[in-house]
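Chemist: whatever this is, show me its structure:
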Amino acid sequence: MLDEHDIAEALTLLAQNGDPVSIYPSSSTNVVLGRIKSVHPELPHFTFELNEGEFIPPGEATFVAWLRSSKMQFNLAYDNWTPVPDQPTIIPLDFPLRCLVLNRRSSTRLETPLGIYYMASFVLNGKPYELQLYDFSAGGVGMRAPPRDTVGLHVGRKLQRVRLELGPDTVMIADLEVRLSRTFRSFLLGEQVQIGCQFVNLSPAMQEELTRVLQELNASRQR
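Modeler: I've put the predicted structure just below:
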């Protein structure tokens, strides 16, 4: 995993779930425990909270956590892991340059092709929304739009009867739940909000149709 937005999404999920993170310092045999406290909404920074009494010795350290059904790990190195003033367990850190993900999720994920804009459209509290899809899988979809077009789409929000364009001739109607909301800045598009959603109550027939579409798109890209 090399993309900054993918890394931000993974770290944000770990922070939201409060999942434990084990740290393996290269200079010590002791395992340091803690969790990701927060992720900056725009910049590639996050804060890490150590368990009470823990500390990270100088040098390189490997961070390991379980992200859903996958094992995620990355390396960071600091001469001095400096905490926030008056908060000895809170350490501000930069994103790693890359993350290693083992046993990746079983749902095949595809990014929408360049130059082709698939859309998700729905109505929430009487207001129509239309957001661009940037990836989709058997487990959910990723959408993005300017902040003014994502008002009200907070984590936990249920979206009913969302119209999804999953190909030139394929449209699905599905219920979604917002699982991730993150602001970032795009060089071409300016400030954007990344919205990650999970399918809710997907019928067996719809699951089969989605799997078929993913297989066809994946096959077409390998030709």
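Chemist: drop to CA atoms for contacts and neighbour counts, all remaining ones
Modeler: Noted.
Chemist: what's the distance between residue 169 and residue 213?
Modeler: Plainly put, residue 169 is 10 Å away from residue 213 if you go by CA to CA, to the nearest Å.
Chemist: who has more neighbours out of these two?
Modeler: For residue 169 versus residue 213, neighbours defined as other CA atoms under 10 Å are more numerous around residue 213 (17 against 6).
Chemist: a strand runs through that one, doesn't it?
Modeler: No: looking at residue 213 with DSSP: H, G, I helix; E, B strand; the rest coil, it is helix, so not inside a strand.
Chemist: who's in contact with it?
Modeler: By CA atoms under 8 Å, 6 or more residues apart in numbering, the contact set of residue 213 is 166, 167, 170.
Chemist: could you give the number of residues near residue 148?
Modeler: 9.
Chemist: what helices or strands is the longest strand along the chain leaning on?
Modeler: When the chain is parsed with DSSP state E, its longest strand is strand 170-186. Packing partners of strand 170-186 (3 or more CA pairs under 8 Å, 6 or more residues apart in numbering; DSSP states H and E): helix 4-17, strand 158-167, strand 190-200.
Chemist: for comparison, sequence B:
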Amino acid sequence: MNDTNVMLEVSSLPDDSQFLLHNKLEIVRTLRGLISHGEMVSSFFNEGRELLLTSVLHVDPDAETVLLDYGSNDVLNQHILQAQKIIFVTSLDKVKVQWVSDAIAKDTWEGRDAFRIALPNQMLRLQRREYFRLTTPVVNPLKCKIPTRQGLSVEVALADISAGGVGVVIAQPLGVGFEMGAAFPGCRVELPGIGTAEFTLEIRSTWEITMKNGSKSLRAGCQFVDMRPGMQALIQRYIIKLERERIANASDRG
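Modeler: Presented below is the predicted three-dimensional model:
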């Protein structure tokens, strides 16, 4: 599973801001809801290469701190304490909740070890799973075949995938107009171990990126249009498969 380098991220679509909580009382209420519901929290760190499962134990709005359950794996505990960025992902009443911390420390709660983080100043709360994206494998990346108006097809690598769309990287001009609003019906992606997903892609955003070797590539954020339920189920199954592999990978390294 070493080629499955996945990481949960917040969508970069322009309308994400409407799902961000900034109100301290709402953030505290959400965190306390996680406590009362006993929800598990996935914490991703070291650029998504490691994962530790935890839960919220206590929220102190006056001290602006949050206490989290200490992990059972001592190696992962030490790694997360040294991490400079931790992405916390969970759900509450079927609504996805995500926030980021740039530091975590060891503390105690009711006589046992715990993690302490600062109360987040913003939190992402989303009704729809598709706003959470998983970066796809770097080795043997997923490829999307996009039909052209000339009856041919071009192939692009997927950078990430979600239930609502994909991000693609275009390393060189393909003779296809990847401009905002362009739609491409009949696209296909082979999902290893799952099946073939077919859909229409609509370009929602494009921007230029610089690769490690200095070359320029085009990155495009694409949305699924009129996705059939069966196809969406395939993609959800693939996302779940990646998440499970990610957890197993983290456990193996621990």
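Chemist: reformat the helices and strands packed on strand 170-186 of structure 1 as CSV; add mean neighbour count and distance to residue 101 of structure 1.
Modeler: Output for those, formatted as CSV (neighbours: other CA atoms under 10 Å; distance: least, CA to CA, whole Å):
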stretch, mean neighbour count, distance to residue 101 of structure 1
helix 4-17, 18, 10
strand 158-167, 18, 26
strand 190-200, 19, 19
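Chemist: now distance to residue 125 of structure 1 too, for those, in CSV please.
Modeler: CSV is the format used below for those (distance: least, CA to CA, whole Å):
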stretch, distance to residue 125 of structure 1
helix 4-17, 26
strand 158-167, 10
strand 190-200, 18
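Chemist: so which of those comes closest to residue 104 of structure 1?
Modeler: When these are compared by CA to CA, helix 4-17 sits nearest residue 104 of structure 1, at 12.2 Å.
Chemist: remind me what that closest one packs against, helices and strands.
Modeler: Counting by 3+ CA pairs under 8 Å, 6+ apart, helix 4-17 of structure 1 packs on strand 32-39, strand 59-67, strand 170-186.
Chemist: one more time with 10 Å, if that's ok
Modeler: Packing contacts for helix 4-17 of structure 1, counted by 3 or more CA pairs under 10 Å, 6 or more residues apart in numbering; DSSP states H and E, involve strand 32-39, strand 45-50, strand 59-67, strand 170-186, strand 190-200.
Chemist: looking at those strands, which one is packed in the most?
Modeler: Comparing those by mean neighbour count (mean count of other CA atoms under 10 Å), strand 32-39 ranks first with a mean of 21.
Chemist: that one maps to which residues in structure 2?
Modeler: Using TM-score structural alignment, strand 32-39 of structure 1 lines up with nothing in structure 2.
Chemist: let me know the angle separating that strand from strand 45-50.
Modeler: 140 degrees (axes from the mean of the first three to the mean of the last three CA atoms, to 10 degrees).
Chemist: roughly how far is strand 32-39 of structure 1 from the heart of the chain?
Modeler: Centroid separation for strand 32-39 of structure 1 versus its chain: 16 Å, with CA atoms, centre = their mean, to the nearest Å.
Chemist: now it against strand 59-67, angle please.
Modeler: 70 degrees.
Chemist: show me what strand 32-39 of structure 1 is packed up against.
Modeler: Using 3+ CA pairs under 10 Å, 6+ apart: strand 32-39 of structure 1 touches helix 4-17, strand 20-25, strand 45-50, strand 59-67, strand 90-94.
Chemist: helices or strands up against the last one?
Modeler: This points to strand 90-94 of structure 1. Strand 90-94 of structure 1 is packed against strand 32-39, strand 45-50, strand 70-78, with contacts defined by 3+ CA pairs under 10 Å, 6+ apart.
Chemist: for the longest one, buried residues please.
Modeler: With burial defined by 16 or more other CA atoms under 10 Å, the residues of strand 70-78 of structure 1 counted as buried are 72, 73, 74, 75, 76.
Chemist: got the helices and strands packed on strand 32-39 of structure 1 as a markdown table, with distance to residue 100 of structure 1 columns?
Modeler: As requested, these are arranged in a markdown table below (distance: least, CA to CA, whole Å):
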| stretch | distance to residue 100 of structure 1 |
| --- | --- |
| helix 4-17 | 10 |
| strand 20-25 | 14 |
| strand 45-50 | 18 |
| strand 59-67 | 10 |
| strand 90-94 | 16 |
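Chemist: mind checking which of those is nearest residue 207 of structure 1?
Modeler: Closest approach to residue 207 of structure 1 among those (CA to CA): strand 59-67, 23.1 Å.
Chemist: any idea how far the closest one is from the middle of the chain?
Modeler: For strand 59-67 of structure 1, the distance to the chain centre is 18 Å (CA atoms, centre = their mean).
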